[in-house]
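Engineer: here is my input, please return the structure:
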Amino acid sequence: MTLNRLCFLFLLIAAISSFLATYPFAMWLLLINVLTMIVYGVDKTAARKGMRRVPEITLLAFGTVGGWPGAILGQQIFRHKTQKQPFKTWFLLSIVVSISATAALYHFCPIILF
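Structural biologist: Have a look, this model is predicted:
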């Protein structure tokens, strides 16, 4: 199983686990941020060892679905993806999309979030 598929498998497990929790949105945010930070660490380790890496689109997808705080923390802790300008631009755009989607979801369906 490739690293990319494994990342999305964990994303699916996090979604199912959060759906079964008492506060699904809060659990989702917790799980996705921890998972995103771990994925950044795994990608940094793979980069150092010259192994197969996690695609940038996967890192951006994790940030877009709510894991951007974990991504920022992972970038700072592991010193990963902090200098690559095209990625930083796309990452900032993914943060805007994530916050906008969360705000729209809260506006139209506030009972779902909390």
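
Engineer: every contact and neighbour count from this point should use C-alpha atoms.
Structural biologist: Will do.

Engineer: which is the next helix or strand following the biggest helix by length in the chain?
Structural biologist: Longest helix of the chain, by residue count under DSSP state H: helix 24-49. Note on helix 24-49: by DSSP states H and E, the next helix or strand toward the C-terminus is helix 56-62.

Engineer: against which helices or strands is that following helix packed?
Structural biologist: Secondary-structure packing of helix 56-62 (3 or more Cα pairs under 8 Å, 6 or more residues apart in numbering; DSSP states H and E): helix 24-49, helix 85-108.

Engineer: return the most buried member of the ones you listed.
Structural biologist: Counting by mean count of other Cα atoms under 10 Å, helix 24-49 has the highest mean neighbour count of those, with a mean of 19.

Engineer: alongside the first, I'd like the structure of this one:
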Amino acid sequence: MIPAKSLEQRKRPWLPRRSIGVLTLVVLAVAAYLQRVPLLVPLIYAAMSLIAFFAYGLDKSAARTDRWRTQESTLHLFELLGGWPGALIAQGSFRHKTRKLSFQLSFWLIVAVNLGVLIWLIHGGQIDRIHWPAVRF
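Structural biologist: Predicted coordinates for the structure are as follows:
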């Protein structure tokens, strides 16, 4: 008989999705506090992350009960618009969309593109040229 602890360890994912998602949102909030990015940036990421998280949750629920599913392109759109940290948290929380290779490839490509654009905007000084609404701490 296999000890319960061994079974539990086998089920643990190798990628701490929830931790990475939460850490990303915290880093963005700290960057805004330190005035490295406008406050609207972490607010957009947080709002889109909430939307993505709930979309994943609804899709997982629909998958279990044979109801209408959220299109993968819709989930990817939420991720692209800044909701990928929430999508990552949802993937870890619901164990949803973590095994489908084509989905994961698209997901990580979206994360890379999103981070690449954000880094380019910050380091290239482009983020300062965007006319952000005045939101302050």
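
Engineer: which stretch of the second structure lines up against stretch 57-76 of the first structure?
Structural biologist: Mapped onto the second structure using TM-score structural alignment, stretch 57-76 of the first structure spans residues 73-92.

Engineer: so which bits of the matching stretch are buried?
Structural biologist: Judged by neighbour count using 16 or more other Cα atoms under 10 Å, the buried positions of stretch 73-92 of the second structure are 75-92.

Engineer: what sits up against it?
Structural biologist: 16-22, 24-25, 44-57, 96-98, 106-107, 110-111, 114 (Cα atoms under 8 Å, 6 or more residues apart in numbering).

Engineer: could the helices and strands packed on helix 56-62 of the first structure go into CSV alongside distance to residue 15 of the first structure?
Structural biologist: Output for those, formatted as CSV (distance: least, Cα to Cα, whole Å):
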stretch, distance to residue 15 of the first structure
helix 24-49, 7
helix 85-108, 16
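
Engineer: out of those helices, which is closest to residue 16 of the first structure?
Structural biologist: helix 24-49 (9.1 Å; Cα to Cα).

Engineer: just checking, what packs against that closest one?
Structural biologist: helix 3-19, helix 56-62, helix 68-78, helix 110-113.

Engineer: closest to residue 46 of the first structure out of those helices?
Structural biologist: Nearest of these (Cα to Cα): helix 3-19, 10.0 Å.

Engineer: quick one: which of the helices and strands packed on helix 24-49 of the first structure is nearest residue 50 of the first structure?
Structural biologist: helix 3-19 (13.7 Å).

Engineer: buried ones in that closest one?
Structural biologist: Residues 3, 4, 7, 11, 14, 15, 18 are the ones in helix 3-19 of the first structure that count as buried (16+ other Cα under 10 Å).

Engineer: onto which residues of the second structure does that helix map?
Structural biologist: Going by TM-score structural alignment: helix 3-19 of the first structure matches no residues.

Engineer: show me the contacts for the alignment partner in the second structure of residue 104 of the first structure.
Structural biologist: Counting by TM-score structural alignment, residue 104 of the first structure lines up with residue 120 in the second structure. Counting by Cα under 8 Å, 6+ apart, residue 120 of the second structure makes contact with residue 126.
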